[in-house]
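Asks: Take this sequence and fold it.
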Amino acid sequence: MDSFNSVVVGPKLSNLKNLSKLCLYCSPLREIQLDGLELLRDLSVERCKFLEGLSVISSSMRKLCKMVVWDCPKLLEIRFRSVMESLKVLKVDSCVSLGGLYGLSNSKKLTNLEIQMCNGLRVVEGLEELELLSFLSVKWCESLERLIDVSNSKIPNECTIRVWVCGKFPDTYRDDIRYRDYREMILGRTGKTFNEEYEMEENGSIHCFICILECIC
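Replies: Below you'll find the model as predicted:
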């Protein structure tokens, strides 16, 4: 694979068709697209220093249960382009350039999602569609702008939530709490922010009014 910048790992590589476990370690590839691999159950992508894009493009990967992406410093995005029927565990760790995790709504059976030390991560797309999620851990993702849309979320109330140092999202302070409580924390912070902005506007208006009165006098 050293001579390629991009490769589709799948049906064209006939010797991989019966693979159940695949670890891509220290690959020099810049892009990896996963297609086929109907028997694959466990996937690891580790220490791929040049990897920029990782896509799952085929719904034929029906047996994939676990996916781990670790220490890929140039990885910009992870995309699930098709329905993942069996994916239950997804872990992403130490991918400092990762800007977005897209298509989680295609992984309806996901129960465990762990993301940590991805300081460039801004968007986690489709998380609110995960009706079977039982554990969510997001830590040290300081640029995070989008995580959960609580106004339209299907995440179970009993899902365990752990959020540390993630942009504007409330911190659970090293405790694990239920999603129903975390949702209230988000709503409370949104309401507080709105009230603070309103008070600032009101105070600004009063200050301007006082200045006008002083000028008139």
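Asks: drop to CA atoms for contacts and neighbour counts, all remaining ones
Replies: Will do.
Asks: Please enumerate the helices of the protein.
Replies: For the chain, the helices defined by DSSP state H cover 179-216.
Asks: can you give me the strands for it?
Replies: Per DSSP state E, the chain carries strands over the ranges 6-9, 21-25, 31-34, 42-46, 53-56, 66-70, 77-80, 89-93, 100-102, 112-116, 123-124, 135-139, 160-164, 177-178.
Asks: now the other sequence, so there's something to compare against:
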Amino acid sequence: MLENLEELNLSEHDEMEGEIPIGIGELSSLRILNLQCTRICRIQRTINMLHHLQTLNLRDCHVIEVLPEFPTSLTSLLLESNSLLSVPNLSNLTNLVELLLSDGSRNTGKSNLITGCNLWWIGRLSRLKRLDLNLLNFPTPSELASLSDLEELTLSHLALETLEKLPSSLLRLIVKFFRIRRAELLPSCLILSNLSTLEFCSGEVEDIPLDGLPLLENLTVHDCKLLQRLSIPLELRKLRQACVACCPELVMIEVGGLLKSMESFSILRCVSLRRVGGLNELESLKYLTVRECTSLESLFDASCTNIADDCHVDIQVCGDFIKDFAASYQHEIYSKRYGEMNFLDTSNKST
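Replies: So this is what the prediction gives:
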């Protein structure tokens, strides 16, 4: 009877520990096997007998050290383990569309991987559309450039010095826990004509070039501790949403004029930020949020702003003047009212 079973979901069962029974290979019709958040430490080689298996979920299986050979039928493989000792050779899984490989360093900041492992085989997975690599200090494989169908890519904790080029097919790119202080390699890597979403998180970088991204719609820059200036160029004519947060050394943000597509702009907890240039021209802006930027001196010139009357503005804890003013309107005000009051108040102070 079990030979007809197509889906087996054992996720979140802490009592699941030890080895997967050798009889797993007898579930000949199994298509989906979900073992997320279990304590299994070993997967039997008989799993390779599951010729119809398409999805194998091993997220948060932090006791697994090594892996057997998997059936070539797999289209989705999700693996995350703090105990992982080596990165398996997955060159035979040419049907994979989705792949997560994580040594758990995203949460722990450390890895048990044996040095010398590499991902030379990843270029053979030509059908990949979604790839998430979280491998501490692992060289970024140059073979990524050959994945012509890849649409979503997340790189966490990898050494980016070996990154040469990314596939132009990318629609979404997330880079986390990285170190490139002067972003010397980023310009050539970020010429991505189809990219719509870009996120930089927890990186040591002094500059983030944003040229060569004509279709970018969503931009997030978070916890980049060395970043001092950020320029959003006019070339990003499709940009609709931008969020800059927790960048303690950031002094200035410059927004290219006539970015008519920008609808939402958030700036949060950038304590050294003094100036945001170019906000005047954001005529399509619907939401402006600025919070806990305690060194902020100016946002826009209220006497000539093109920001729409119905733009929702939320400003909190941004220096004594703005903080007190925002508080009197319960932290939520409209741009024209804010602009007029700000401009008049500045005039009064000068007399």
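Asks: closest one to residue 152 of structure 1 among the strands of structure 1?
Replies: Across those, residue 152 of structure 1 has its closest neighbour in strand 123-124 (14.7 Å, CA to CA).
Asks: tell me which strands and helices that closest one is in contact with?
Replies: Using 3 or more CA pairs under 8 Å, 6 or more residues apart in numbering; DSSP states H and E, the elements in contact with strand 123-124 of structure 1 are strand 100-102.
Asks: tell me, the strand it packs on lands on which residues of structure 2?
Replies: The alignment of strand 100-102 of structure 1 onto structure 2 (TM-score structural alignment) covers residues 252-254.
Asks: how big is the offset of the matching stretch relative to structure 1?
Replies: Stretch 252-254 of structure 2, aligned to structure 1 and superposed, deviates on average by 1.0 Å (mean CA distance after the TM-score superposition for structure 1).
Asks: which of the residues in that stretch are buried?
Replies: 252, 253 (16 or more other CA atoms under 10 Å).
Asks: quick one: contacts of it?
Replies: By CA atoms under 8 Å, 6 or more residues apart in numbering, the list of residues contacting stretch 252-254 of structure 2 from outside reads 228, 229, 230, 231, 232, 273, 274, 275, 276, 277, 278.
Asks: Kindly state which residue of structure 1 is aligned to the first one.
Replies: The pairwise alignment with structure 1 assigns residue 228 of structure 2 to residue 76, based on TM-score structural alignment.
Asks: Quick one: the strands of structure 1 as a markdown table, columns for distance to residue 153 of structure 1 too.
Replies: Shown next, in a markdown table, are the strands of structure 1 (distance: least, CA to CA, whole Å):
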| stretch | distance to residue 153 of structure 1 |
| --- | --- |
| strand 6-9 | 34 |
| strand 21-25 | 33 |
| strand 31-34 | 29 |
| strand 42-46 | 28 |
| strand 53-56 | 24 |
| strand 66-70 | 24 |
| strand 77-80 | 19 |
| strand 89-93 | 19 |
| strand 100-102 | 16 |
| strand 112-116 | 16 |
| strand 123-124 | 13 |
| strand 135-139 | 14 |
| strand 160-164 | 14 |
| strand 177-178 | 14 |
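Asks: just so I know, which of those lies nearest residue 151 of structure 1?
Replies: Residue 151 of structure 1 lies closest, by CA to CA, to one member of the strands of structure 1: strand 123-124, at 15.7 Å.
Asks: what's that closest one in contact with?
Replies: 99, 100, 101, 102, 104, 144, 145, 146, 147, 148.
Asks: what do you get for stretch 81-92 of structure 1?
Replies: Residues outside stretch 81-92 of structure 1 that contact it (CA under 8 Å, 6+ apart) are 55-59, 61-70, 103, 106-116.
Asks: What of stretch 218-226 of structure 2?
Replies: Stretch 218-226 of structure 2 is contacted from outside by 181, 196-206, 239-250, using CA under 8 Å, 6+ apart.
Asks: Please spell out the ChimeraX selection for the buried subset of the residues you listed.
Replies: Buried subset of the contacts of stretch 218-226 of structure 2, written as a ChimeraX selection, criterion 16+ other CA under 10 Å:
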select :196,197,198,199,200,201,202,203,204,205,206,239,240,241,242,243,244,245,246,247,248,249,250
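Asks: Tell me the one of the contacts of stretch 252-254 of structure 2 nearest residue 313 of structure 2?
Replies: Using CA to CA, residue 276 comes nearest to residue 313 of structure 2 of the contacts of stretch 252-254 of structure 2, at 14.8 Å.
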